[in-house]
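[1] predicted model and sequence follow; I will ask about them next.
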Amino acid sequence: MSVRKVRYYVFLKDVLALSVTAFGGPQAFLAMLLERMVKNRAYISEDELWELNALCNILPGPSSTQLISAIGFRVGGPNLAYLALFVWILPATLLMTATAVLIQFLQENTPGALGFARFIQPMAIGFIIFAAQKTISKMVKSTEAMILMLISAFVSFFYSSPYIFPVMLVLGGLSTSIKYKNQPKAEEDKSLEIKWANFYLWGGVLILAAVAGAITNYQPILLFENFYRNGSLIFGGGQVLVPYLYTEFVDFKHFLSSEEFLTGYAISQGIPGPTFSISSYVGALSMREFGLTGFLVGGLVSAAGIFLPGIFLIFFVIRFWDQLKLYRPVRAALEGINAVSCGMLIAAAYLLFEPLEANALHIFFILGTYSLLQFSKISSPMIILAGIGLGILANYLGL
């Protein structure tokens, strides 16, 4: 075996190790990448890691998955990058699909079985509030951005159609791009060379999926299109995905109950790997009427739909990013896009709370979860396990 092939094998082995140990959200994930990919293996330099991380954070899609794939692209080109994508998402995809099967089995065979999740449902809202606070502190830094965020929250709350979200993102970006003169000047390279192949691939799959879904009305194709569209529009990471999925699959299509959605979201916070894996849970339950095959197809199709667009886009942009980021309107538009995403996150926290009974116990668990995340070093998986344990104990005691 050649030295190059050995290096590729070791890289994929490292990705697999990360996929089953990366607990704790984006900050912990980046620390693990820095330790394993930069300091131990020297696949890329530390400066390259931060540059790629910044690029992934300003593109739509799952940033952690894009970052893993971008490193794979730098190490071994597109083939290794696609293999890295598969290895990274597979464990979480299978775990969340299995979770959907378990939740459905418990609901069918044990009345009141979701009692074990009675506390992790309000805890899920605590996670959302914590994510919103962290995201807003990073992304909203001007009066204009604050106003855009509040408008976005208002519109997202009162007009919770999945079709309004992309319109708001585009308008938000346009509204701040006109302030490009406030951005520091850079030496713009007029000979910007763009290779459009991956962009055409991204757009072609989007159009083909939409047309095929409309013609066939075949559930797996419709699911793929739903998640591919969402994966093409999500700025700001997995927490911003939540309002999209909740609106489309709970409010709009009624494929899941609010209780099922909150349970799955909370459990997704306690497993390693990409946070976008909640999509596999939602997709699997959306096809529950087709039995075990439906669960598996739904979980895998949803994973493909949510992860592929971000990968196509990172492969498209990474080739000319160093030139593109010099253009001030591009940098200025990001402020509005991020502000709109934050507004959607605020609306999500309220929309997820609305179906719960507004009692002191739920408020205690929401605030308690937020406080543990904000002021303690207890990991997310441990918080979720504690919530499940309390739910099981309360059920056992008949409380």
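    Good, I have the coordinates.
[2] all contacts plus neighbour counts: C-alpha atoms, from now on.
    Will do.
[3] determine the number of other residues adjacent to residue 197.
    Using other Cα atoms under 10 Å, the number of residues around residue 197 comes to 11.
[4] give me the element residue 346 is part of.
    Here residue 346, judged by DSSP states H and E, is contained in helix 328-353.
[5] buried ones in the next helix or strand after that helix?
    For helix 328-353, the succeeding helix or strand toward the C-terminus, using DSSP H and E, is helix 360-375. Within helix 360-375, the residues that count as buried by 16 or more other Cα atoms under 10 Å are 362, 363, 365, 366, 367, 369, 370, 372, 373.
[6] need the residues you listed in CSV (columns: distance to residue 136).
    Below are the buried residues of helix 360-375 laid out as CSV (distance: Cα to Cα, whole Å):
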residue, distance to residue 136
362, 24
363, 22
365, 22
366, 19
367, 18
369, 19
370, 15
372, 19
373, 16
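[7] of these, closest to residue 149?
    The closest of the buried residues of helix 360-375 to residue 149 turns out to be residue 370 (Cα to Cα; 21.4 Å).
[8] just to revisit the earlier point, the helix holding residue 346 - contacts with which helices or strands?
    helix 120-139, helix 143-158, helix 164-177, helix 238-245 (3 or more Cα pairs under 8 Å, 6 or more residues apart in numbering; DSSP states H and E).
[9] got the angle for it vs helix 143-158?
    40 degrees (axes from the mean of the first three to the mean of the last three Cα atoms, to 10 degrees).
[10] sort out which residues of helix 328-353 are buried, please.
    Within helix 328-353, the residues scored as buried using 16+ other Cα under 10 Å are 328-349, 351-353.
[11] what of stretch 68-76?
    68, 69, 70, 71, 72, 73, 75, 76.
[12] how about stretch 252-262?
    Buried residues in stretch 252-262, counted by 16+ other Cα under 10 Å: 255, 256, 258, 259, 260, 261, 262.
[13] okay, pairing it with this:
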Amino acid sequence: MTIKKVKYYLYLKDVLLLSVTAFGGPQAFLAMVLDTMVKKRNYISEEDLWELNALCQILPGPTSTQTISAIGYRIGGPNLAYLSLFVWILPATVLMIAAAFLIDFLQENTPGALSFAKFIQPMAIGFIIYAAQKTIFKMVKTSEATVLMMMAAFISFFYHSPYVFPILLLVGGLTTSLNYKSHPKQKGDRKLMISWANFYLWGGILVFAAVLGALTKNQSILLFENFYRNGSLIFGGGQVLVPYLFTEFVEFKKFLSSEEFLTGYAISQGMPGPTFSISSYVGALSMREYGVVGLLTGGFIAAAGIFLPGTFLIFFVIRFWDQLKKYRPVRAALEGVNAVSCGMLIAAAYLLFEPLDSNLFNVLAIFGTYILLQFTKISSPLIIVIGVLAGIGYNWIF
């Protein structure tokens, strides 16, 4: 890959600009990175960008965050990568923690405070359905993958334990890896030269946090472990994170109500930066019983837990990816992992709709949101603003 040494502050200034202007999801993010970091700044070549993004897509964790960190790593080493990670996630994290403060304050002081979210709660499901459609058409291309997707959706409907999801991903990957002979061979050196330091760091923190949480029962440590585990297992972007968080924190632990969760997810769709920032909102409300300190602590712990695993893993794999991608079983396994992720998205739409009233109003709000996303050029933030204003107006009139 082409490497260009740059001054840290120039790259970090560009990352900060992206973090506060990158609305519209992964596609808009990539377009902005291409324009800013390739065409204007020439940090890396366009070919390098697509290869890095493809690598990040097949690893667990937030793709946009890993891509930013990987570019930083390529042009400035680990120090610039960690600094760019911090700059990229900070604005969205702060905004979502502020949203958690607002929701908690309204819940405590104003009866029926979430009436302003009357529209955006079902609208959140419209966003999920739209994301599922886009993801399925992109990732599910064979009959085997379709079957895996439907099986994953079916199992996720009926087994809501957060521990089911990693098992489904593993089974999906193993299933399609057996069909590796359908993938063409690639020429090149087959010998892998692996530096294991970042892998040990990733795995060591995962085990240490789990053991320490089990021994101490400290909620901060348990919360970090929850998000670190989720960040280590999520394939397919922020939309796939939703069923994990909903199952674990709403249904399993009951830290949030479904109403609060849907409101937070809808708000996150109007925020710039990484879509994984919904984790900060969930983490903050999970520790609201400890007051302001708890809200702040929970939000930042969740952000650290959800974003660090993917960063460690991209640093680990990027060193030997050119050799690893030549192995057909590796490429074949991705098909099953992606199919299972799509099945989870289908289940997420159902799981999020289940707590809502099954009435015409909610159905129309979901369908209307999907129509706006699919057939108009109205941005996600503007759609959310329209939903909030509609909810406020409805509450004021009726």
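    Perfect, thanks for sending it. On a predicted model such as this, the values are computed, not experimentally measured, just so you know.
[14] TM-score of the superposition?
    Superposed pair, TM-score by TM-score structural alignment, normalised by the length of the second structure: 0.98. Supporting alignment: 395 aligned residues with a Cα RMSD of 0.9 Å.
[15] hang on, the earlier thing: output the helices and strands packed on helix 328-353 of the first structure as CSV; include the columns mean neighbour count and distance to residue 295 of the first structure.
    Output for these, formatted as CSV (neighbours: other Cα atoms under 10 Å; distance: least, Cα to Cα, whole Å):
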stretch, mean neighbour count, distance to residue 295 of the first structure
helix 120-139, 22, 22
helix 143-158, 19, 30
helix 164-177, 19, 28
helix 238-245, 24, 17
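[16] can I get the ones you listed in JSON lines including distance to residue 314 of the first structure?
    Formatted as JSON lines, these follow (distance: least, Cα to Cα, whole Å):
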{"stretch": "helix 120-139", "distance to residue 314 of the first structure": "21"}
{"stretch": "helix 143-158", "distance to residue 314 of the first structure": "26"}
{"stretch": "helix 164-177", "distance to residue 314 of the first structure": "19"}
{"stretch": "helix 238-245", "distance to residue 314 of the first structure": "17"}
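[17] these: which one's closest to residue 393 of the first structure?
    Across these, closest to residue 393 of the first structure is helix 120-139 (Cα to Cα), at 13.2 Å.
[18] report the angle between the closest one and helix 143-158.
    Per the same axes, to 10 degrees, the angle that helix 120-139 of the first structure makes with helix 143-158 is 150 degrees.
[19] helix 238-245 and helix 120-139 of the first structure, what's the angle between them?
    Interaxial angle of helix 120-139 of the first structure relative to helix 238-245 (the same axes, to 10 degrees): 120 degrees.
[20] hmm, back to that, which one of the buried residues of stretch 252-262 of the first structure sits closest to residue 249 of the first structure?
    Nearest member of these to residue 249 of the first structure, counting by Cα to Cα, is residue 255, at 5.4 Å.
[21] what about that closest one, which SS state?
    Secondary structure, DSSP: H, G, I helix; E, B strand; the rest coil: residue 255 of the first structure is coil.
[22] ok, and what's touching stretch 42-59 of the first structure?
    With Cα atoms under 8 Å, 6 or more residues apart in numbering as the test, stretch 42-59 of the first structure has contacts from 34, 37-38, 63-64, 66-67, 70-71, 74-75, 235-237, 310, 313-314, 321, 334.
[23] PyMOL command for the buried members of those?
    To isolate in PyMOL the members of the contacts of stretch 42-59 of the first structure that are buried, counting by 16+ other Cα under 10 Å, one can use:
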select buried, resi 34+37+38+63+64+66+67+70+71+75+235+236+237+310+313+314+334
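[24] select from the contacts of stretch 42-59 of the first structure every entry located in helices.
    Taking DSSP state H, the ones among the contacts of stretch 42-59 of the first structure that sit in helices are 63-64, 66-67, 70-71, 74-75, 310, 313-314, 321, 334.
[25] identify the farthest-apart pair in those residues.
    Farthest pair in those (Cα to Cα) is 75 and 334. Separation: 28.4 Å.
[26] let me see the ranges of the helices in the stretch 151-300 of the second structure.
    Here the stretch 151-300 of the second structure has its helices, by DSSP state H, counting those that start in this stretch, at 164-177, 197-216, 219-233, 238-245, 258-268, 278-286, 291-317.
[27] average offset between the first one and the first structure?
    The superposed helix 164-177 of the second structure is, by mean Cα distance after the TM-score superposition for the first structure, a mean 0.5 Å from where its aligned residues fall in the first structure.
[28] tilt between that helix and helix 238-245?
    Angle, helix 164-177 of the second structure to helix 238-245, by the same axes, to 10 degrees: 130 degrees.
[29] residue nearest the centroid of the second structure?
    residue 238 (2.3 Å; Cα atoms, centre = their mean).
[30] quick one, what contacts that one?
    Per Cα under 8 Å, 6+ apart, neighbours of residue 238 of the second structure: 62, 274, 275, 276.
[31] thank you, goodbye.
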